[in-house]
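# Predicted model and sequence follow; I will ask about them next.
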Amino acid sequence: MPFTTGFTFTTLPRSHSDPSKFHRLTTLYKSFRLRSLRLSPESFGSTYAREAAFPWDTWTCRLSNPLATTVVAYKTASSPSLASEMNSTPAAGVPMPPDDASLDAALDAEWLASLTILGPLDAATLATSLHLDPDLVDLGSSQQQQQQHILSGMYVVPSARGEKLGVRILEHVKDLIASGAGSRGQGGARVSLVVDYDNAAARSTYERCGFGVVHRYWFDDYREGRGARTEAAVMVLDIGGGSLNDL
């Protein structure tokens, strides 16, 4: 069978029976996040200095958060059938934690991209979950039966850009969310995110995956190298049971 080079997407486990393995996973997760903040500070609302000072418990809590699902991508040479198996989800629609072999492969690989899904969340508190003032932000109409999710921490390392990895990991995560909504008998799911409006490359990636801007607002920006105020965009995507055309 011919082998091809592609990307493997792995959902990080929230815990592990082997404490040393979970410690190693947390170390890699922390290192990738701090590297992202250091290489592309303009892409995040947080800063390297802030998160480098976090105690260890903060990193383990991020991984073990029951409402947070983190997916990482790395390059691998594998057969198409193997790649499909490693990216599968169970019938229940919940992201499948990797088995030990797949987790070991992820631990030994160079992570090229990462993305965290927060949810399902309460629609009534969605704006607050995005750290926005609900009285000032319009997130568009949303069907009551829709699950609400937030995408956070999206990052692709500079060396992996130009290979549509951003689109690929977003499409993978969309499948996870759709599967989860279907397994719970929901009419659909809404996915929201916030991005700096002047980050045209990021907005373009989200738009290629079906996201649309529903609100723009200005905020006081304290990040190094930025102006005093920055315009941000709230982007949403309805997966099943709804459409951006209904907004």
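That came through fine.
# only C-alpha atoms for contact and neighbour calcs from this point on.
OK.
# what are the ranges of the strands in the protein?
For the chain, the strands defined by DSSP state E occupy 4-11, 68-78, 111-121, 147-156, 189-196, 212-220, 229-239.
# could you give the angle of the third one to strand 147-156?
Right, strand 111-121. Put simply, strand 111-121 runs at 160 degrees to strand 147-156, going by axes from the mean of the first three to the mean of the last three C-alpha atoms, to 10 degrees.
# Could I get the buried residue list for strand 111-121?
111-120 (16 or more other C-alpha atoms under 10 Å).
# With distance to Glu171 as new columns, can the strands of the chain be given to me in JSON lines?
Shown next, in JSON lines, are the strands of the chain (distance: least, C-alpha to C-alpha, whole Å):
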{"stretch": "strand 4-11", "distance to Glu171": "11"}
{"stretch": "strand 68-78", "distance to Glu171": "12"}
{"stretch": "strand 111-121", "distance to Glu171": "11"}
{"stretch": "strand 147-156", "distance to Glu171": "12"}
{"stretch": "strand 189-196", "distance to Glu171": "12"}
{"stretch": "strand 212-220", "distance to Glu171": "15"}
{"stretch": "strand 229-239", "distance to Glu171": "11"}
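# between the ones you listed, which one is nearest to Asp138?
Closest of those to Asp138 is strand 212-220, at 6.0 Å (criterion: C-alpha to C-alpha).
# now the helices: where do they sit in the protein?
Ranges of helices in the chain, per DSSP state H, are 19-39, 48-52, 56-64, 80-86, 100-108, 126-129, 165-183, 200-208.
# Counting by contacts, list what the second one packs against.
Under the contact definition 3 or more C-alpha pairs under 8 Å, 6 or more residues apart in numbering; DSSP states H and E, helix 48-52 sits against helix 19-39.
# one step back: what's the closest of the buried residues of strand 111-121 to Thr60?
Thr116 (14.4 Å).
# Against that first model, consider the following:
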Amino acid sequence: MSEPSYTYIRVSKTDALESSAQKYRHLRLQGLESSPESFSSTYETEAAFSNDDWIQRLSAPDRETFICVAKAAGEQDAPGIGDWVGQVTLRGPMSASEFSLPKEAGQGAINADNEERWQLLGLFLLPAHRGGGRGSRLCREALNHLQRCQPCPRSVHVRLMVKPDNQTIVQMYERLGFVHTGQCTLAEAMRAAGDGHLLPSDTSDPKYSNRSGIIMSSHLHRI
């Protein structure tokens, strides 16, 4: 069987939104079921989302969603054709206060006036489509979008939070130019992803309060 071809797209917030929401739901639930360790959310939580919830996720003004699309050999090269097999999301622009973390996280000072701030999150590829640099290319699509979507501000701070046991992903981010800037808790990672409402009222449990996640950052410059 021939290797599929892959393209990388930004999901429109208006065009074919109902269809996109269904494809996104299918991809997310596959990921949460097959690789729960890749997500801070759970299959049970997102399986309960309504269709409107999925549409709202894709159309939210503070989110940009990017998809890896696999097309079988000989399949028509047209919008809407192909299987959604990977995703990554940008959340932002975030305010300086929203982007800030406690001193013990080690993130350092935030440039409140002269930079735009985004969180990179939710990178995932279905197991059958991993390898071949596809995760890196998907991230590059998102980062390139930030550099070309508008001219100002010139400086863009992109941050991500990743589990420490996923060294393959950490090394991929390093090759993309991200550097280690601190350590985070699961509660901080969920809030940074915009999922703070999914946290329990008491986050003192070590599951949420242990400072073991890796914070990485990259600074982009718009031309």
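Thanks, I have the structure now. Remember, it's a predicted structure, so these values are computed and weren't measured experimentally.
# now, of the helices of the first structure, which is deepest in the fold?
For those, the largest average neighbour count (mean count of other C-alpha atoms under 10 Å) is found in helix 165-183, namely a mean of 20.
# circling back to that earlier point, so for Val194 of the first structure, which of the helices of the first structure sits nearest?
Here helix 200-208 is closest among the helices of the first structure (C-alpha to C-alpha), at 9.7 Å.
# State the distance from Lys23 of the second structure to Val11 of the second structure.
11 Å (C-alpha to C-alpha, to the nearest Å).
# now Leu126 of the second structure
In terms of C-alpha to C-alpha, Leu126 of the second structure sits 18 Å off from Val11 of the second structure.
# center of the second structure - which residue?
Leu121 (2.4 Å; C-alpha atoms, centre = their mean).
# For the aligned partner of that residue in the first structure, give me its contacts.
Matched to the first structure by TM-score structural alignment, Leu121 of the second structure sits across from Ser152. The neighbours of Ser152 of the first structure, taking C-alpha atoms under 8 Å, 6 or more residues apart in numbering as the test, are 115-118, 193.
# same check, this time on Pro120 of the first structure
Pro120 of the first structure neighbours (C-alpha under 8 Å, 6+ apart): 67, 147-149.
# In the second structure, what sits opposite it in the alignment?
Mapped onto the second structure by TM-score structural alignment, Pro120 of the first structure lines up with Pro93.
# how close does the corresponding residue of the second structure for Gly166 of the first structure get to Leu176 of the second structure?
Correspondence of Gly166 of the first structure to the second structure, assessed by TM-score structural alignment: Gly135. Relative to Leu176 of the second structure, Gly135 of the second structure is positioned 11 Å away (C-alpha to C-alpha).
# His26 of the second structure too?
On the measure of C-alpha to C-alpha, His26 of the second structure and Leu176 of the second structure end up 28 Å apart.
# what's the answer for Arg154 of the second structure, then?
19 Å.
# Next: Cys149 of the second structure.
According to C-alpha to C-alpha, Cys149 of the second structure stands 19 Å off from Leu176 of the second structure.
# Equivalent analysis for Leu32 of the second structure, please.
25 Å.
# Likewise for Gln150 of the second structure?
From Gln150 of the second structure over to Leu176 of the second structure the distance is 21 Å, taken as C-alpha to C-alpha.
# Could you report the neighbour count for the alignment partner in the first structure of Pro164 of the second structure?
In the first structure, Pro164 of the second structure lines up with Tyr197, judged by TM-score structural alignment. Using other C-alpha atoms under 10 Å, Tyr197 of the first structure is surrounded by 18 other residues.
# Now for Tyr197 of the first structure: which residues touch it?
By C-alpha under 8 Å, 6+ apart, Tyr197 of the first structure lies in contact with 203, 216, 231-233.
# What is the nearest of these to Asp175 of the first structure?
Checking these against Asp175 of the first structure by C-alpha to C-alpha gives Arg203 as the nearest, at 20.0 Å.
# Distance check, the closest one against Ala232 of the first structure.
11 Å.
# Name the residues contacting each of those two.
195, 197.
# picking up where we left off before, need the helices of the first structure in a markdown table (columns: distance to Asp138 of the first structure).
What follows is the helices of the first structure, written out as a markdown table (distance: least, C-alpha to C-alpha, whole Å):
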| stretch | distance to Asp138 of the first structure |
| --- | --- |
| helix 19-39 | 29 |
| helix 48-52 | 30 |
| helix 56-64 | 28 |
| helix 80-86 | 39 |
| helix 100-108 | 39 |
| helix 126-129 | 9 |
| helix 165-183 | 23 |
| helix 200-208 | 18 |
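# quick one: which of those is nearest Gly241 of the first structure?
Per C-alpha to C-alpha, nearest to Gly241 of the first structure of the helices of the first structure: helix 165-183, 10.4 Å.
# ok and the closest one relative to strand 189-196, angle-wise?
150 degrees.
# Can you get me the centre-to-centre distance for helix 165-183 of the first structure and its chain?
With C-alpha atoms, centre = their mean, to the nearest Å as the basis, helix 165-183 of the first structure stands 10 Å off its chain's centre.
# just stretch 36-55 of the first structure next, same as before
How far stretch 36-55 of the first structure lies from its chain's middle: 16 Å, per C-alpha atoms, centre = their mean.
# ditto for stretch 61-80 of the second structure
Taking C-alpha atoms, centre = their mean, the mean C-alpha location of stretch 61-80 of the second structure is offset from the chain mean by 16 Å.
# Please apply the same query to stretch 55-74 of the second structure.
With C-alpha atoms, centre = their mean as the basis, stretch 55-74 of the second structure stands 11 Å off its chain's centre.
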